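K.L.:
sequence? don't have it. structure:
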């Protein structure tokens, strides 16, 4: 029987050996890094705040149903014929009327930040007092108004938390409404109250078989139910005169008067109140609190200890949720302006760019025919280096090819040497990173025009020629080519294809017109040797050496332009993990480059144009907007779940339509087939969210001072040389198939 080999001198343990468990306990546990934990915590906190805000604004868990009238045969006759104050606390229902010329003004649904202060001002002016039946939602949001009510001698009653019809609710929901209402009152004013008014209540004679059991149950909890016997009907907004007539009792009777200080426009209520109070005071009426009018003990009880702390914590959290939501709404407005501003700029300026470079007779200057050095930095590119080099050899422009092997361990350099292709040289170095490899290539290049590309990229025969033509203009120091995704057959590849055509190449047209191109893509870019030497060559200060060198070119006064016909086919990541690694490096490197060149904001002259225009646009469009863009999806999800659903879906479809128009135009400019745009909606739902998380993680890494290693992507060699506008490989390149 074959035995498993193991390292000599090392004993093996049985699977059930106790020492294995000891070893497992001693092994340090892997923990999620802070850069992952912090985004998750922030997201959870924001979602909790948003849900709390929705609950307090009666958008979450609210019940707006109102039950129909019912029979009243189970309601005691004494209650139906009695007064507006109903006491069922002792199990023997009783009701009370107010003494003659005693008026208790009651205000429902507040406090309201607009109308409640005006009501309080009128009452203070006439030295009158009232009872405010507050909802927990409003008291939690405006605790200072509740405190003012108490300070000015008014009485507080409960009106539930979310204003549901309690006749339709379970006992547990009734308990919840009362306890939450008391919690809000405790946090706002440090008191409890024994007064309660059910929502949608009116006169005692209107009590029915549905509302009476609720009144009995609430009484068993220690509350006195207060309805009314004089309704101003101010909610109908009949005019100040009619409100006064409705609220005036007959024959000098006392009354509980119903008004509202919230729930809509209460300007008529405020106007009527001033005249109403002064007029009836002149006739000998008194306006006092309910307990004062009935000569009863105060309805207020101070709270302290844990109950007080819980109330204060609740009010604090509600205030924080409102403020957080205000910030989120402001952020949503900002990202809306940025997104639509960017789309508008891209459309307008890309049209201008296309008209300029495609008009008959357009030339950058004298035709460039001088030979070019093409640098191919390569690290473990064995699977794709052959098709890369063969595509270059097939170029219709005179070139030399330098493959700089950066310490590959998979025989990359040997593969190139064995090809024996003319004009192709291999330069070997110990592994030092891509910037060092490019600088080594620059030092060994024989020509003054230098093209840089990635080891997984394939050029078309015309790419080099089209890429260097802008150097006919002596002001041009660098040229960005048109990078396309070659492996676009998978769903993730199709999404990246849309991103490249719309997000990158349409962007480059816009930045070209504005003369502030932020990035020469590493897959296809060209430079003047003199320009590279003046800025010190490729730097390893950032992980985005292509963005870094481009910004340095601008600051040195060079023009950086876009050559749309210089097409290169690159291999995009084929797995989520690979994509994550690539974009994480790009995002973090871009932030590093922006920070490194932040002083370009104060550069002067032509070299300061990038700082005045380019750097702010790059910061807003590539860093701030993507960071805030998840707010669109957060509010979309909230709107879908809690409404208004139809408007939310319509708004999202509108944004998608605008993006679709931009994407279709970008595909038209690049002569790409529109079929890939079928996956655009799914890209917006799934792919974009991944990019958000990547950028957020990059932010966290930057803010926490983390260091990000260079992350090598695993290549498959799946990209050949597609025919123009197609995603399939062209047949022979340099006499042999690409694949």
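P.N.:
Everything's here; your move. From a predicted model like this one, the values you see are computed outputs, not experimental measurements.
K.L.:
alpha carbons only for contacts and neighbour counts from here, please
P.N.:
Fine.
K.L.:
what's the burial count for the residue nearest to residue 452 when sequence neighbours are not counted?
P.N.:
Of all residues not flanking residue 452 in the chain, residue 375 sits nearest, at 4.9 Å (CA to CA, 6 or more residues apart in numbering). A count of nearby residues for residue 375, using other CA atoms under 10 Å, gives 27.
K.L.:
quick one: secondary structure of residue 375?
P.N.:
strand (DSSP: H, G, I helix; E, B strand; the rest coil).
K.L.:
residues contacting it?
P.N.:
By CA atoms under 8 Å, 6 or more residues apart in numbering, residue 375 lies in contact with 401-404, 438, 441-442, 450-453.
K.L.:
just the buried ones among those residues, please.
P.N.:
401-404, 438, 441-442, 450-453 (16 or more other CA atoms under 10 Å).
K.L.:
nearest spatial neighbour of residue 599, chain-adjacent residues omitted?
P.N.:
Distances taken as CA to CA, 6+ apart put residue 611 closest to residue 599, at 7.7 Å, once the chain neighbours are dropped.
K.L.:
in addition, the following structure is provided for comparison:
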């Protein structure tokens, strides 16, 4: 790698505080997910408090008493509705579909009712709570999330009731003294667990409400059955508290039963009214304080925001999944078409009348570990025409230029210059190159003998301005090396096959690329405007009207970073440089040629936007695992990995590589993928904050420090080749056709 020269005393100010912003965003997202999960009663402590059996006489008094119970005193007191008074109560609302229809029905019958609401639903639909109060109905507290108060600790009981009161304060400006324990029915069914919860509610000043008739409409019984059960209690003029539900599913039968019941009650001289009026008590509503209203407003906003956020995430995940699958399908199809075209390209395509002379330019900065193997591989080419190798020593401090010069190989020139950066080194090499066909190769890369011949062949077409070769990872023994090997074959080379057919090649890699001098000159030469000079140059050549193609048979073996830290440094520079190139060439989007719309649109969507938001996928997956049914999450993940594996198998087959390396693909989802996403986040933050990123040098491990005889050599008809790897002499293996 090369470093860029900067004025003395000026060091790039890379951002640091943006990680704090990322952490804040992660906390907000986590909070939104947890609030959404809590509001839907899928998270929260559900371990019951220690058993307190208490006084069995107290429990018997509650069981034998009326449906409205006060346990705030020394002994429980209960009350019943007055004769010919019926208190219709509705649980689990308000519901945007069924509650308004129920209110319309009650208004038609001039009836009042008591609604035991869930605080989460009130926060979500405050307008319905306001309508309940405005039309003279009564509201009771049914907890915030429908938690079983008999199975949660005391603090959770208080939180549930308090949050509901705040939601009511914001929505309707009231508090309520009525409460109903979820999963309760009549007082005769009260157990010791509910008794403990009742004591807590009594200490908070609540009147606990049960029922004389539980219609069990949640199980959708026949309408006549619910009506008859309700009328049985009122057959002899007694009052009654009756339970229905206005939420939690299809309530069409509930509406029909209420309509018939009210008609029969009116005919029999009954009055359907609120619970407190039915038993002869003052209204359960009290005015909420301004502070409670403010807190409730904040709570409601936070909950609605969390609901909207989770819903938006769901749509984003669906869109991202569809786009990813479409991309994989399209690129595999294009790769198949490209492979067929390659097999048929021996006829009907332009051919050189005579092999043109080639200048190979090797910009090198501190490449002592591998420069000898690089230069020897270039000299060992089987290209039939003249080849010169121009090594530009860009101010190396480790003797790179001296090593290259000491080899004494024919056709090799070494040019030394003060450190000025890779673009300047390439410009120097182009200026000293004697020929018009230019091959650029990094100082850490090794060519196979037929590489130059295959790389230059497409330039016989006068419309072709540049050719991208096939970069392969040489040090692929460890896990990080295998991950990068898969990425190079599946992510880079598969994409280049598609870009070739679509005419929107984004990058001719610095490791291996052939250029027509005229095309480079028309693009303004190698620019130092970005840290991805190869992407910048490729885009400029494409915008100039030249074709840029991919030649998979031109193979180059490069040394990939061997540690996560080194990988981060390399990809950070690549990503940031790509962002710079996209911004520099943004005008291509409105040009007549489709290159800008295809290339920049693809890069922006699949290499910036989706990776930038991809951590959300992981967070949502964890959210689904821990607060929902994990089976769909695991199934989707397995399907996604399976699709990736099939795509990887085909890409490896096209490249003549063994598919056995795919065993590391599932592991790649847990470390490597997240690292690449964090690189995108870091790069975007650096670009948005306007910081100037310095050139990140990657330490060389000397993968290709091998004897000359072990440099990759051609195989019979391209069917066998020697794999370059770290260590001693490489072993032979058979590649796929």
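P.N.:
Yes, it's here. Bear in mind that the values here come from a model prediction, so they are computed numbers and not experimental data.
K.L.:
tell me how the two chains score on TM-score.
P.N.:
Overlay of the two chains. TM-score (TM-score structural alignment, normalised by the length of structure 2): 0.90; 700 aligned residues with a CA RMSD of 2.7 Å.
K.L.:
tell me the one of the buried ones among the contacts of residue 375 of structure 1 nearest residue 77 of structure 1?
P.N.:
residue 453 (93.0 Å; CA to CA).
K.L.:
how about that closest one, what's its match in structure 2?
P.N.:
In structure 2, the residue matched to residue 453 of structure 1 (TM-score structural alignment) is residue 441.
K.L.:
do you know how far its match is from residue 474 of structure 2?
P.N.:
15 Å (CA to CA, to the nearest Å).
K.L.:
over to residue 655 of structure 2?
P.N.:
14 Å.
K.L.:
got a list of what residue 435 of structure 1 touches?
P.N.:
Residue 435 of structure 1 neighbours (CA under 8 Å, 6+ apart): 538-540, 545.
K.L.:
what does it correspond to in structure 2?
P.N.:
Under the alignment (TM-score structural alignment), residue 435 of structure 1 maps onto residue 423 of structure 2.
K.L.:
and that match, helix, strand or coil?
P.N.:
Following three-state DSSP, residue 423 of structure 2 is assigned to helix.
K.L.:
which SS state does residue 139 of structure 2 fall under?
P.N.:
With three-state DSSP as the basis, residue 139 of structure 2 sits in strand.
K.L.:
can you get me a residue count around the corresponding residue of structure 1 for it?
P.N.:
Counting by TM-score structural alignment, residue 139 of structure 2 lines up with residue 156 in structure 1. Other residues within reach of residue 156 of structure 1, judged by other CA under 10 Å, total 28.
K.L.:
looks like residue 156 of structure 1 contacts residue 193 (just checking).
P.N.:
Yes. When contacts are counted by CA atoms under 8 Å, residue 156 of structure 1 is listed as touching residue 193 (6.6 Å).
K.L.:
got any residues that touch both of the two?
P.N.:
With CA under 8 Å, 6+ apart, residue 156 of structure 1 and residue 193 have common neighbours 299-300.
K.L.:
just give me the match in structure 2 for residue 228 of structure 1.
P.N.:
Checking TM-score structural alignment: residue 228 of structure 1 goes with residue 211.
K.L.:
an error on my part: the question was meant for residue 402 of structure 1.
P.N.:
Per TM-score structural alignment, residue 402 of structure 1 is aligned with residue 390.
K.L.:
just residue 654 of structure 1 next, same as before
P.N.:
By TM-score structural alignment, residue 654 of structure 1 lines up with residue 639 in structure 2.
K.L.:
what about that match, which SS state?
P.N.:
Following three-state DSSP, residue 639 of structure 2 is assigned to helix.
K.L.:
for it, the count of nearby residues, please.
P.N.:
So residue 639 of structure 2, with other CA under 10 Å, has 12 neighbours.
K.L.:
tell me the spacing between it and residue 331 of structure 2.
P.N.:
Using CA to CA, we find residue 639 of structure 2 at a distance of 18 Å from residue 331 of structure 2.
K.L.:
could you report the neighbour count for residue 419 of structure 1?
P.N.:
Counted with other CA under 10 Å, residue 419 of structure 1 comes out at 12.
K.L.:
need the strands for the stretch 51-200 of structure 1, in chain order.
P.N.:
85-87, 94-96, 102-108, 130-134, 155-158, 191-193, 195-196 (DSSP state E, counting those that start in this stretch).
K.L.:
helix, strand, or coil at the residue of structure 2 positioned farthest from its centre?
P.N.:
Of all residues in structure 2, residue 236 has its C-alpha farthest from the mean position, at 63.6 Å, by CA atoms, centre = their mean. Secondary structure for residue 236 of structure 2, judged by three-state DSSP, is coil.
K.L.:
corresponding residue for it in structure 1?
P.N.:
Checking TM-score structural alignment: residue 236 of structure 2 goes with residue 251.
K.L.:
repeat that for residue 568 of structure 2.
P.N.:
With TM-score structural alignment as the criterion, residue 568 of structure 2 matches residue 580.
K.L.:
tell me who's in contact with the nearest residue to residue 128 of structure 1 once chain neighbours are set aside.
P.N.:
Leaving aside its sequence neighbours, residue 128 of structure 1 sits nearest to residue 287 (CA to CA, 6+ apart; 5.2 Å). Applying CA under 8 Å, 6+ apart, we find residue 287 of structure 1 in contact with 102-105, 128-130, 277, 281.
K.L.:
checking the residues you listed against structure 2: which ones persist?
P.N.:
Retained in structure 2 (both residues aligned by TM-score structural alignment, their matches' CA atoms under 8 Å) from the contacts of residue 287 of structure 1: 102-105, 128-130, 277.
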